[in-house]
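Asks: this one's structure only:
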C-alpha cells in the first residue's frame, strides 16, 4: 500500500458468500480460518485459528501474551435464522494479586505519587488472558468437529516454516524495533528482530521457532502448559527479574468470564457490546445520546449529511460524554457495582443529550460523569467469521501498545502485553490499580441484530480509544446511511485523543478526556469547509494523512444480506490494514 493509496484510496468491492466468510487484517490468517471451516469447524473454531495465526503474523498488534474478547451470534434452532442469541466472553486477565499502588510509585517515582503506570513498566503487565479465552470459546461453542490442536496447526506452520511480512505489519514492526531492544538489553539475538537489531521490511521472510515450540507445547499438553507449566515458569521468571509481583498463583487462578452482553435499542436495531471492564458502554451511551437528540427533534438523523460539520460535532460531543461516564463506570465489576441499566435508560441519556450545545463544545474543565437514577439496577487486531450455519463470531485480541510492554519471554518468542497501563494510580477512584483487579479495557467486539432477533451485522474496529468512536460511526453508516460494509470501512473517520501537554486528571483510563482538552483527529477526505466550521465551534482539530490515518484503527464488517431464505453474507475489510474479506467456497 503506497502513500498515494493511503491518501486517495480506491474503494474495494464488497465480498459475498452463501457458505461462510472471514475478514481480518492478514490474508495468511484468513487462510487459517478457511482451513478450519474446510475441516468442518464453525465460526468459533475458525476465529480461534485466525487469532492464533495473528499471534504469529502481526505480533506488534496482538499475541498470546495479550487479552481477548468475543461476541458470538448462536442460533438456538439451526432452522430458524431469527432464533439467535448473542453470547459474550471476557478473556482478559487481572493485575497481580499482591501488587499495590505504592509498588509502582516506589519503582518509578521515588515513592511519590504519580497518576499512571508507565506503558513500558513491568507493572503494566497483567495476566495474559488470550489463550484461555480462546480455549474456553472452543470448549463452550466450538463445533466439536476439529480439535484444539488442529486449530493451532496453521499458526504453528507459520511460526516454524516462516512467512513473508505484509506492508503495514512490517511498518508497525519496524516502529517498535527500538522499544524491543531497549526493553530487552540482555537478549543477544531477539527472535522478533532481524539479526537482533531491526524490524522486517515488506515482503521479508521471517520465522519465530520459539513461539512455534510454545504453540506445540500447548497443542500437546493443553493450556495448563501456559498457565501452570513450563511457559508459566518462564513468564514469571521474566517478570520477577524486573521486580514485578506477578506469581504462578496469579496465572494458575486466572479464569475467563462468560458475560451477558449489553445492548441499546437504536432505531429498532439492537446494538450489542461487551460489558465493563470493556468500554463498549461508551459507544452505547453515545448512540443513546444521539438517538435522544433525534427523538426530541433537535436533529433529524435521516437528514444529516454524513461527515458534515453538524454531524461530526454531534458525534464528537456524544462520544466525549460517553468517555466522561466511562471514567467513573468502566472498571472491574467485581470491585464496583456498575449501573448499566440506569446509564442506558432513556431519561438518563436525555439528560446527557441536553448538555450538547450546537454552537460550542463541552467545557472540558468542568465536565464530569453523570449520576443515573438509582431506581434502575442491573496496537489490537479485530476479525470476524460467518459460517454456513448462519452463526457469526466477532473476536478481538490485543497486546495494547506496539508489542505491548515490549518485554520478551525469550524462550518462547512472545511479548507480554501492557494492558495494566490503563489503571489509574489515584486511590479510591474507579479503575484505580488494585491486586487481582481487571483493568479498563479498550478492545471491544460489536454486533447488531434486527428487531426480530436475526443477525444484521458483526463488526469491530481496532485502535485503542478509537474503538467506541469507530463503533458509533459504523452503526450510523450501516443503519442510517445504508452503507455496505466496505463503504462504511472506506469512509473517512474521526477519533478523539487527549492533549498530552495538559494535566492528567488521574481518573478513569488513559483516554480522550483524561485531560481538559480533547483533540479531534479527522482523516484526510473530510471537506475543508467542515473542518473550519468545527474549529470555529471550538474543537481542537488535527488532520490525519498518509500512514497516520491508521490512528483511526482498522475495521472488519460482516453483514447478513440473506434474501428469500438464502443465507448470504456481505463483508468488507479495512483499506488501512493488510487484510481482506474472503469467502468460503
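Replies: Okay, I see it. Source: prediction; values computed, not measured.

Asks: only C-alpha atoms for contact and neighbour calcs from this point on.
Replies: Noted.

Asks: part of a helix, is residue 290?
Replies: Yes. Per DSSP: H, G, I helix; E, B strand; the rest coil, residue 290 lies within a helix segment.

Asks: excluding its backbone neighbours, what's nearest it?
Replies: Nearest non-adjacent residue to residue 290, counting by Cα to Cα, 6 or more residues apart in numbering: residue 318, 6.7 Å away.

Asks: Pull the contacting residues for that neighbour.
Replies: With contact set as Cα atoms under 8 Å, 6 or more residues apart in numbering, residue 318 has these partners: 285, 286, 287, 289, 290, 353, 356.

Asks: in the stretch 151-300 of the chain, which spans are strands?
Replies: For the stretch 151-300 of the chain, the strands defined by DSSP state E, counting those that start in this stretch cover 163-164, 205-206, 257-259, 262-266, 269-273.

Asks: Show residues contacting the first one.
Replies: In this case it means strand 163-164. Residues outside strand 163-164 that contact it (Cα under 8 Å, 6+ apart) are 57, 202, 203, 204, 205, 206, 207.

Asks: swap in the second one?
Replies: Residues external to strand 205-206 that are found in contact with it (Cα under 8 Å, 6+ apart): 162, 163, 164, 165, 194, 200.

Asks: By neighbours, which of these wins?
Replies: Ranked by neighbour count (other Cα atoms under 10 Å), these have residue 200 at the top, with 24 neighbours.

Asks: close enough to count as contact, that residue and residue 207?
Replies: No. Counting by Cα atoms under 8 Å, residue 207 is not a contact partner of residue 200; they are 10.9 Å apart.

Asks: ok so, going back, of the contacts of strand 205-206, closest to residue 476?
Replies: Nearest to residue 476, judged by Cα to Cα, of those is residue 165 at 34.3 Å.

Asks: how much space between the closest one and residue 172?
Replies: Residue 165 sits 11 Å away from residue 172 when distances are taken as Cα to Cα, to the nearest Å.

Asks: ok, residue 27 - contacts?
Replies: Contact analysis of residue 27 by Cα under 8 Å, 6+ apart lists 578, 579, 580.

Asks: For the residues you listed, give me JSON lines that also has distance to residue 526, neighbour count and secondary structure.
Replies: Converted to JSON lines, those look like this (distance: Cα to Cα, whole Å; neighbours: other Cα atoms under 10 Å; DSSP: H, G, I helix; E, B strand; the rest coil):
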{"residue": "578", "distance to residue 526": "23", "neighbour count": "19", "secondary structure": "coil"}
{"residue": "579", "distance to residue 526": "25", "neighbour count": "23", "secondary structure": "coil"}
{"residue": "580", "distance to residue 526": "25", "neighbour count": "21", "secondary structure": "strand"}
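
Asks: ok, structure two:
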C-alpha cells in the first residue's frame, strides 16, 4: 500500500513538472487560438505544436467546437472564413447554408399571410443545406500545411465525442435552460437531457456524433454529403416535413468570394463580403467615423454614443435594402465602402439631435457597372491568420438532432426576409434583396475581420456572436483598439451599446452608460433601453510587440478566458 501511495506521489510530481515546464515554455510568441471553448482552443494549440499551421488549427478547432460547444459550434450549420496568409494574400470563403431547391418565398407565412415564427424557427423547414463540413475541408485542402492528415485533424473531436468531455458551468447552465425545448425532439432528448439537471463536472458522451466525424475523417465530403449521413439527413427531413433532398446535399459547395477591403487611418480592414453584410457595414461606418476625432471623445460619453448611433442607423438602413446573396443580387459594395459615399451620408448626421429612423432612407445606388453564433481565430508564428464565424442561427438551431447522426440542424432559413418589412428573430428588416429563393444563401451579420498594418502584416483578428449586434460589437472593438489604444482583451471587455435602423432605440449594457449620459442622450431625442442580454460575444487575437494577446469575451461565459497561447 505504501509503495502504491509512493508511486502515485511520483506520478503526480512528474505530471506537475511536465505541466510546469510546458507553462514556462509558453512565451506567447508561437501562436494563439481564441474560441468559446477552452477544450477546442487547446485542440488548436496542439495542432500548432505538431507543426500544423493556422489553417490546420482552425479546422481542428472548428470540428472540436461541434462537440464541445453544441449551441453554436456545428457541422449542421454554416459560416464564413476571412484569412491572411503568410505570403500576404487575403482570402474569404463563404460556406453559408443554402436554401433547398423546394423552398419558396412564402413558406413561413400562415393562411392569413402573416409571418409564422414557430415554423420559421422550430420546424425542420427552417433548415438550410449545411455548409460547415464542406467549408472546413476546403480550407484544409487549399491552405493546410499538408503535414497532418484529415484523420489527425479530426482525432481530437472524435475523442471528445466518443469518450465524452467534462461539462463546465456555462455549458451546464445552457443545457438546463433549454431542457424543455430539447424534450420536444427524440434525437435531441437522447443527447442533451438526463434524469437530473446538468452540473459542472458532468460528462457528456456523443457516440453518434463520433461516428459521423469518423466518416468525415475517412471519406471527406462524401462521408457527410453522401452515403449513410446523407441518408439520415434526408430521412429526418422526410419524416418531419423538412425540405432538404439528397440532390441538395450533393450539389452543395462553398465559394471563395473577394474580401471586402477598406482603409481606416493607417490600417487596412479586411472582412467578409455578401452574403455577409458585416464587412461592408463595418467599413462604411469606419469611413464615417474617420471624419471625427474619436481620440478626443471619451468612450461611451454622450458625444461618442450619439455619433455611433447615428452612424449605425445609416448603415443598417442600407443593409436592409442593398445587400443579399451575390449569386442572386447585384450588391453595390464599391459604393457602400467608398469614402465619397461616407461623406455624402455624413451630411445626414447632426451632433445636436437624434434623427428618427423613420426619416432615414437608404442611399441611392448610382449603378456604375442570428443570436447564436460563435467566432474563433488562430494566428501562427509564420504570419498566417484565420478567423471563422459559424452558426446554427439561434442557440442549438431548431433544437432538432439528426437521429442516428448526432448533430443539430440549423434554422438559418429565418435569416431570409420572409415578408418585406417584417423583422426576423433578431429584429432585422429585409426586402427583395434577401427574399427566400431556392439555392440562395441568406444574408448574415457575421463579421470575421482582420486588420493589417502598413507592411501588409496581420496584427489583429476579431469577430463575434450575437445576430444583428455582431456588426456594432466588432466596430466598437476596432475603435477601442485603433483609436483609444486598448489591447484586445480590454477592448472586448469594454461595455457596449447597440443601435440599428429599426427598432429606433439605443440598447446599452449595464454599467456602459452613466445616469448623466443617459439623461443627455434622452435630451438629444434618443430612446434608450437596457439590453436584456449581452451585446454580442467576441473573440479575437492581437499581435503586439511580437507577442500574441488573446481576447475571450466574459459575456455569456461563467468559466473565464477560453483562449490559448503558446
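Replies: Sure, I can see it. None of these values were measured; they are calculated from a predicted model.

Asks: that older thread, could you identify which of the contacts of strand 163-164 of the first structure has the most neighbours?
Replies: Neighbour counts for the contacts of strand 163-164 of the first structure peak at residue 57, which has 30 neighbours (criterion: other Cα under 10 Å).

Asks: what sits against the aligned partner of that residue in the second structure?
Replies: Superposed on the second structure with TM-score structural alignment, residue 57 of the first structure falls opposite residue 68. Contact analysis of residue 68 of the second structure by Cα under 8 Å, 6+ apart lists 37, 39, 40, 160, 165.

Asks: could you redo those residues as TSV and give each row distance to residue 326 of the second structure?
Replies: TSV is the format used below for the contacts of residue 68 of the second structure (distance: Cα to Cα, whole Å):
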residue	distance to residue 326 of the second structure
37	33
39	36
40	33
160	38
165	40
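
Asks: Neighbour-wise, which one of those residues leads?
Replies: When neighbours are counted by other Cα under 10 Å, residue 40 leads the contacts of residue 68 of the second structure with 33 neighbours.

Asks: Kindly state which residue of the first structure is aligned to it.
Replies: Here residue 40 of the second structure is matched to residue 29 in the first structure, going by TM-score structural alignment.

Asks: go on, residue 540 of the second structure?
Replies: The equivalent of residue 540 of the second structure in the first structure is residue 557 (alignment by TM-score structural alignment).

Asks: coming back round to it: need the max-distance pair from the contacts of strand 163-164 of the first structure.
Replies: Maximum pairwise distance among the contacts of strand 163-164 of the first structure (Cα to Cα): 14.3 Å, between 202 and 207.

Asks: Residue 260 of the first structure maps to what in the second structure?
Replies: Taking TM-score structural alignment for the superposition, residue 260 of the first structure sits opposite residue 258 in the second structure.

Asks: circling back: ok, of the contacts of residue 318 of the first structure, which come out buried?
Replies: 285, 286, 287, 289, 290, 353, 356 (16 or more other Cα atoms under 10 Å).

Asks: how about the nearest residue to the third one, chain neighbours excluded?
Replies: Setting aside the residues directly before and after it, residue 287 of the first structure is nearest to residue 472 in space (Cα to Cα, 6+ apart), at 6.4 Å.

Asks: quick one: contacts for that neighbour?
Replies: 283, 284, 286, 287, 315.

Asks: okay, now residue 276 of the first structure: neighbour count?
Replies: Residue 276 of the first structure has 26 neighbouring residues, counting by other Cα under 10 Å.

Asks: Quick one: residues contacting the equivalent of it over in the second structure.
Replies: Under the alignment (TM-score structural alignment), residue 276 of the first structure pairs with residue 274 of the second structure. With contact set as Cα under 8 Å, 6+ apart, residue 274 of the second structure has these partners: 323, 324, 325, 326, 331, 443, 444.

Asks: Let's see which of the residues you listed end up in helices.
Replies: Judged by DSSP state H, these include no members of helices.

Asks: hmm, which two among those are most spread apart?
Replies: 331 and 444 (13.8 Å).

Asks: whereabouts in the second structure does the helix or strand hosting residue 486 of the first structure align?
Replies: Element membership for residue 486 of the first structure, per DSSP states H and E: helix 485-490. Using TM-score structural alignment, the residues of the second structure aligned to helix 485-490 of the first structure are 488-493.

Asks: mean shift of that stretch relative to the first structure?
Replies: Following the fit onto the first structure, the mean deviation recorded for stretch 488-493 of the second structure is 1.1 Å by mean Cα distance after the TM-score superposition for the first structure.

Asks: Please point out which of the contacts of residue 27 of the first structure the second structure shares.
Replies: Among the contacts of residue 27 of the first structure, the contacts conserved in the second structure (both residues aligned by TM-score structural alignment, their matches' Cα atoms under 8 Å) are 579, 580.

Asks: out of the contacts of residue 27 of the first structure, who's nearest residue 41 of the first structure?
Replies: Proximity of those to residue 41 of the first structure (Cα to Cα) peaks at residue 580, which lies at 20.5 Å.

Asks: now for that closest one: what does it line up with in the second structure?
Replies: Residue 580 of the first structure maps onto residue 562 in the second structure, by TM-score structural alignment.

Asks: Quick one: classify the spatially closest residue to residue 55 of the first structure that is not a sequence neighbour as helix, strand or coil.
Replies: Closest residue to residue 55 of the first structure apart from its sequence neighbours, by Cα to Cα, 6+ apart: residue 63 at 4.0 Å. At residue 63 of the first structure the chain is in coil, as set by three-state DSSP.

Asks: Now for residue 63 of the first structure: which residues touch it?
Replies: By Cα under 8 Å, 6+ apart, the contact list for residue 63 of the first structure reads 52, 54, 55, 56, 130, 397, 398, 399, 414, 415.
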